[in-house]
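S.K.: model this:
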Amino acid sequence: MKYKHIAVEGNIGAGKTTLTKFLSSILDASTLLEEFEENKFLKAFYNTGEFAFQSEIQFLLDRSKQLNEFYKKNHSLIISDYYVNKSLIFSKINLNEYEFQLLKNLHGHLFGVLPPPDLLIFLDRSLDVLFANIMRRNRPYEKNMDLNYLKKLDHYYENWLEGLDIPIIRIDAETIDFNRPDYLTKKFKQLLNLDFPSTQRTVKLAIS
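M.R.: Next comes the predicted model:
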């Protein structure tokens, strides 16, 4: 495997954790999952709209601790269901300008020395499907999720992707059928052997 760290990204409800677990199982990789359930401020933010700054700070601290512990160990391959730079997307939307600049500085201090992922897999889904997935998983603190919020995140994710300087595979997540594990295993192993031309950093495709 030519990669040491593969990050799976996408909007809320895109299926990041499900794909991360699948890839980790077929590639015998170490799994790094976001511990959002531990962030008590997140639930308060979703329920009341307050504590956005505290929530983002907590995410930064949790991710910093988690990544530093992982990088201290000799993992041959890490697959994570997030890329730490996503903090700047959510912070830009949820915080005022003063809070955002403070968080951005802290982000640079905590993660500036850590290498970026070798590959980013980005899952594309329609807003309607994202919203349906969120409602289906029925997390109490997400019950007030707003479709406009997902739309805003979608827009910021697009801008964020354009600024990344790492290989990106964008996948239509609706074409991923986990009921066909053997086929998926074959397809993903082929994908992960792709060579990226120096002039092309992003590949868009469907799995089926």
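
S.K.: Going by C-alpha atoms from here, please, whenever you check contacts or count neighbours.
M.R.: Fine.

S.K.: what's around residue 194, how many residues?
M.R.: Residue 194 is flanked by 10 other residues according to other Cα atoms under 10 Å.

S.K.: any idea whether it is helix, strand or coil?
M.R.: coil (DSSP: H, G, I helix; E, B strand; the rest coil).

S.K.: Please tell me how far it sits from residue 122.
M.R.: According to Cα to Cα, to the nearest Å, residue 194 stands 15 Å off from residue 122.

S.K.: Equivalent analysis for residue 170, please.
M.R.: Taken as Cα to Cα, the span from residue 170 to residue 122 is 5 Å.

S.K.: Would you do the same for the sequence below? I want to compare the two.
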Amino acid sequence: MKYNFITIEGNIGAGKTTLANLLAKHFDARLILEEFADNPFLPKFYENPGQYAFPLELFFMAERFKQLKDLIQQKDMFQQVTISDYLFTKCLLFAKVNLPGDEYRLYQRLFEIIHQQLVQPDILIYLHAPVNKLQENIKKRARPYEQKIPDNYLQNIQDTYTRYIKQHPVKTLVVDASNADFLYNPLHMQTIIDALDKDYEDGQHYLQLP
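M.R.: Below is the predicted model:
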């Protein structure tokens, strides 16, 4: 394995956690999964975004920081690879969409203080799927508070991710996940595994699933 710390990202419903679980099993890796269910503000946010966006994003940032700091800094001689289903910068990307200007600027200051304390991933896998595919996946997993997420919100998140990836020299595999089925299509899974056996320059590298 060429990469010790692999992060998987994508929009809501893109399939991040499924892929992270499968890769962790394949590589016998440590797995870091976002504990979104523990955020008490999440259902409230979808009902009233204006009131609950700031505490929602603060809670997520605190929990992600604690999780990454604890797990990345633990030395495990039997598991050399770590796989996460989120990038810490996700905090800032979602905050940019969800918070008004003054709250976002305060949030950004806090983020910059915390961010520099964390280890950055060796490679990012970004799952890109169209909004209709995201909505299909969201309906399948049937989390009640997600069922009314509007298309334009998902598109805003998508656009924010795209701008970030284009503007930052993160070593990134951009995967067309329009028809991805990592759980039941072995060729899709094998394509990702094979891609992780190669060296890449910093920046974007596009990957098509068979």
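
S.K.: Residue 170 and residue 122 of structure 1 - which one has more neighbours?
M.R.: residue 122 (24 against 19).

S.K.: Aligned against structure 2, show me the partner of that one.
M.R.: Taking TM-score structural alignment, residue 122 of structure 1 has residue 126 as its aligned residue in structure 2.

S.K.: can I assume that match sits in a strand?
M.R.: Yes - Residue 126 of structure 2: assigned to a strand according to three-state DSSP.

S.K.: so it makes contact with residue 175?
M.R.: Yes - between residue 126 of structure 2 and residue 175 a contact is recorded at 6.0 Å, counting by Cα atoms under 8 Å.

S.K.: Could you give the residue range in structure 2 aligned to the lengthiest helix in structure 1?
M.R.: Scanning structure 1 for the helix with the most residues, using DSSP state H, yields helix 52-72. Helix 52-72 of structure 1 corresponds to residues 53-73 in structure 2, going by TM-score structural alignment.

S.K.: Name the residues that touch the matching stretch?
M.R.: 32, 34-36, 39-42, 45, 82, 88, 91, 94-95, 98-99, 103, 107, 111, 114, 118-119 (Cα atoms under 8 Å, 6 or more residues apart in numbering).

S.K.: Just the element for residue 87 of structure 1, please.
M.R.: Using DSSP states H and E, residue 87 of structure 1 sits in helix 86-94.

S.K.: Which secondary structure elements does that helix sit against?
M.R.: Where contact means 3 or more Cα pairs under 8 Å, 6 or more residues apart in numbering; DSSP states H and E, helix 86-94 of structure 1 is packed against helix 52-72, helix 97-111, helix 147-162.

S.K.: how about these, which one is nearest residue 126 of structure 1?
M.R.: helix 147-162 (9.5 Å; Cα to Cα).

S.K.: And the next helix or strand past that closest one?
M.R.: Taking DSSP H and E, what comes next after helix 147-162 of structure 1 is strand 168-172.

S.K.: Skip ahead from that next one and say which helix or strand is next.
M.R.: Next element after strand 168-172 of structure 1 (DSSP H and E): helix 181-191.
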